[in-house]
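In: Okay, predicted coordinates and the sequence, questions at the end:
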Amino acid sequence: MTGHIETRLAELGVTLPDAPAPAANYVPYVVVGDMVYVSGQISNADGELIKGRVGDDLSTAEGAAAAKTCAISLLAQCKAACDGDLDRLVKVVKLVGFVNSTADFIEQPQVINGASDFMVEALGDKGRHARSAVSAASLPLGVAVEIEAIFQIK
């Protein structure tokens, strides 16, 4: 049976992928009490990495679309941490977003809004969170965006 959150995602045309496997010597998430700490998820759409530097190869809007893909992967990891029951999600506590951008690019918050806006659209008040949005000179595999998250679960 599909839960409330996955029903809402389906209404938005989003199907969560399988939680991505870690690419190195770390785990995709750690559960401590009622908190889930999810490792950084990189911009990836349908198995294709979204690469490039925002402010050079990509526009702010394209960066925001890349950030949304990170948010979808973050929810997939949260679902895995909740043994497949995403309705155990209580709250998105914090997102930390990294934007592969040029030295003079100043719209990192608007890029990470792609993830933040999606979390609120999909989860309502549960999706409202604290956040950081910072620039990076480079990100793994040349991706445009990487975002990590902290979730509260029950």
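Out: Received, thanks. Numbers count the residues shown, from 1 in each chain.

In: okay, CA-based contacts and neighbour counts for the rest of this
Out: Will do.

In: Contact partners for residue 119?
Out: 71, 92, 127, 128 (C-alpha atoms under 8 Å, 6 or more residues apart in numbering).

In: now do residue 153
Out: Contacts of residue 153 (C-alpha under 8 Å, 6+ apart): 34, 35, 36, 82, 88, 89, 90, 91.

In: cool, and residue 126?
Out: Residue 126 neighbours (C-alpha under 8 Å, 6+ apart): 90, 91, 92, 120.

In: at 10 Å what do you get?
Out: 89, 90, 91, 92, 93, 119, 120, 151, 152 (C-alpha atoms under 10 Å, 6 or more residues apart in numbering).

In: Whichever strand or helix holds the fifth one - contacts with which helices or strands?
Out: Element membership for residue 93 (DSSP states H and E) is strand 89-100. In terms of contact count using 3 or more C-alpha pairs under 10 Å, 6 or more residues apart in numbering; DSSP states H and E, strand 89-100 is assigned the packing partners strand 35-42, helix 60-81, helix 108-123, strand 130-136, strand 145-153.

In: hold the first one in mind and look at this next one:
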Amino acid sequence: MTMTITQTGNRATYDKLAAMGIELDPVGVPGAAFEMAAQSGNLVFVSGHIARKDGAPWRGKLGESVDTDEGRAAARAAALDLVATLHGFLGDLGKVKRIVKVMSLVSSSTTYTDQHVVTNGASEFLLEVFGEAGRHARSAFGVAQLPLGACVEVEMIIEVQ
């Protein structure tokens, strides 16, 4: 099932997604006491999204069962889900003024040190979709474990018009 994309503002973001062959999936419902996105003033905070592959958590640990290239793909997948959630929340990605901040958590072995390279998968995707408005500040952390054994989790803060 795919999400119907309707928008009233700038079509550029939707045109880029279509050119990339991307259809936004429906927004998931949180399984706990939180919101998938919350707005305060002109900032939207999108909750962390774990990477998914074929509808299931993309499991593993960087430096053990997942290599850096696969980790980048997982971060990209998480960023795509973030964009779908943002679309569901705003109703129109044309309202995005700028991606302000991205934070990535990478499930890592104690010797793995390329979390920043893994996070490039999310950052590059956001630049590809939003152009210069997708350029952001970011943090990339190595962690011992993520929910459901996921290898990557990404969250973001967005400025809207």
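Out: Arrived safely, thanks for sending. As the structure is a prediction and not an experimental result, all values here were calculated from the model.

In: List the TM-score for the superposed pair.
Out: After superposition, the two chains reach a TM-score (TM-score structural alignment, normalised by the length of structure 1) of 0.95; 153 aligned residues with a C-alpha RMSD of 1.1 Å.

In: related to what we said a few turns ago, identify the farthest-apart pair in the contacts of residue 126 of structure 1.
Out: Greatest spatial distance in the contacts of residue 126 of structure 1: 120 and 152, 15.1 Å, computed using C-alpha to C-alpha.

In: Same drill for those two, tell me which one is more crowded.
Out: Taking other C-alpha atoms under 10 Å, residue 120 of structure 1 and residue 152 do not tie; residue 152 has more neighbours (20 against 15).

In: How much space separates that one from residue 127 of structure 1?
Out: 11 Å (C-alpha to C-alpha, to the nearest Å).

In: ok, and the closest non-adjacent residue to the residue lying farthest from the centre of structure 2?
Out: Residue farthest from the centre of structure 2, counting by C-alpha atoms, centre = their mean, is residue 111 at 25.2 Å. Excluding the flanking residues, the one nearest residue 111 of structure 2 by C-alpha to C-alpha, 6 or more residues apart in numbering is residue 63, at 7.2 Å.

In: Which residues are in contact with the aligned partner of that neighbour in structure 1?
Out: Using TM-score structural alignment, the partner of residue 63 of structure 2 in structure 1 is residue 55. The neighbourhood of residue 55 of structure 1, defined by C-alpha under 10 Å, 6+ apart, consists of 63, 100, 101, 102, 103, 104, 105, 106, 107.

In: Neighbour-wise, give me the winner out of those.
Out: residue 63 leads these on contacts (other C-alpha under 10 Å) with 30 neighbours.

In: wait, what's in contact with that one?
Out: 43, 50-55, 57, 99-101, 107-108, 110-114, 144-145.

In: Now restrict those residues to buried residues only.
Out: Buried members of the contacts of residue 63 of structure 1, counted by 16 or more other C-alpha atoms under 10 Å: 43, 50-55, 99-101, 107-108, 110-114, 144-145.

In: Quick check: which of the helices and strands packed on strand 89-100 of structure 1 is nearest to residue 19 of structure 1?
Out: Using C-alpha to C-alpha, these put helix 60-81 closest to residue 19 of structure 1, at 4.9 Å.
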